[in-house]
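>>> Provided below are the primary sequence and the corresponding predicted coordinates.
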Amino acid sequence: MSNANRELVKLWFEQVWNKGDESVIDRLMSPTATVHGLGAADDKPVSGPEGFKTFFRAFRTAFPDIRIRILRTICDGDMVACHCAVTATHTGGGLGVAPSKAPIEIYGVSIARIENGQIQEGWNCYDFLSLYQQIGLLPKLAEKPGEAPPLA
């Protein structure tokens, strides 16, 4: 089962994120799925394919050239964990801010629990702080101890 689960998650990243095929969400995500850690200010999980699509559309609008590379995968029973590298360019307004045209590169981990050939639950831990700094929403941290970050 681990190989089938690994392939399902690989297909998710390739088809949904890298190719932008929204129809695959309905096929690979359970109607009762819960997804945690998508960077929302209220940190509430999203429910089901429709809830996920709201996040997906906003993120793909902000970063239409997004590319997610799976660096390594670990499978354990019905669980699949992927360490990922994300690259994109902030050319759209999907995050509610003007496009910065800045390239971004962040890393993170996605964990999926697979049930009956679909994602039933997902946990995401990505470096959204770095993403917000790279697109200019937040100041970058000081490079040296005692050095203040530049002001806008």
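That came in fine, so what should we check first? Numbering: from 1, shown residues only.
>>> CA only for contacts and neighbour counts going forward, please
Noted.
>>> buried stuff in the longest strand seen in the chain?
The longest strand of the chain (DSSP state E) is strand 103-115. Residues of strand 103-115 classed as buried: 104, 105, 106, 107, 109, 110, 111, 112, 113, 114 (neighbour count, 16 or more other C-alpha atoms under 10 Å).
>>> before we move on, what about stretch 24-36?
25, 28, 29, 30, 31, 33, 34, 35, 36.
>>> if I look at residue 139, how far off is residue 131?
Plainly put, residue 139 is 11 Å away from residue 131 if you go by C-alpha to C-alpha, to the nearest Å.
>>> Got another one to weigh against that:
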Amino acid sequence: MDPVAESTSGQQRTALRKLVEVFYERVWNACDDDALFAILAPDVRFRGSTEAVDRVGPEAFKMYRDAIHEKLHNYTCTIQDVVVDETVAFARVWFSGTHSGGPLLGVPPTQRPVRWIGAARFALAKEGSQIGDIWVLGDLHSLSQQLQDEAAAEEQPEEKSAPGA
């Protein structure tokens, strides 16, 4: 392979890895809107786990992010692995927070912590300096089970001791 092309390819992979890290650490965890608008292309397509809808544009993504933070207090994304190819990256991520806001997956707030794993695919926009496409697949079965178990636990009447016990 051409050493110049190999160097450019390596730089592009490093830049894409950095975009993925900024996406989770600053855009999601710190709710940094400046970072959001800096790293997402104007026509970015985002498909999150909790909706079967593509959102287009940074503003539409911001609405989704803010809605998740509203439902999950202290929502945090923790990157486990990132694998980068030329213009595409994949990340394995732990998502966590306390379900204290509005309903999530149809379950009213449980006031309890939840944690689930997911994977995301990132593709660079055509100009190559911003993210142009994000597709996330989370373990919604695990999340739903945690929410349902917690909701069911809240509905259980308190056990009363038997007389004389």
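Received, thanks. All values derive from a computational prediction rather than experimental measurement.
>>> TM-score for this pair?
Once superposed, the chains reach a TM-score of 0.81 (TM-score structural alignment, normalised by the length of the first structure), with 140 aligned residues with a C-alpha RMSD of 2.4 Å.
>>> Same drill for residue 139 and residue 131 of the first structure, tell me which one is more crowded.
It is residue 131, of residue 139 of the first structure and residue 131, that has more neighbours when counted by other C-alpha atoms under 10 Å, with 20 against 16.
>>> Tell me the counterpart of that one in the second structure.
Under the alignment (TM-score structural alignment), residue 131 of the first structure pairs with residue 143 of the second structure.
>>> go on, residue 110 of the first structure?
With TM-score structural alignment as the criterion, residue 110 of the first structure lines up with residue 120 in the second structure.
>>> List of residues touching stretch 93-113 of the second structure?
50, 70-81, 114-120, 144, 147-148, 150-151, 154 (C-alpha atoms under 8 Å, 6 or more residues apart in numbering).
>>> Buried residues, it. List them.
Neighbour count says stretch 93-113 of the second structure has 93-102, 104, 108-111, 113 buried, by 16+ other C-alpha under 10 Å.
>>> where along the second structure do the helices fall?
3-22, 33-39, 58-71, 140-155 (DSSP state H).
>>> who wins for proximity to residue 87 of the second structure among those?
Of all the helices of the second structure, helix 3-22 sits nearest to residue 87 of the second structure, with 7.2 Å by C-alpha to C-alpha.
>>> Okay, angle between that closest one and strand 113-124 too, please.
150 degrees (axes from the mean of the first three to the mean of the last three C-alpha atoms, to 10 degrees).
>>> what about residue 63 of the first structure, how many neighbours?
Residues near residue 63 of the first structure, counting by other C-alpha under 10 Å: 23.
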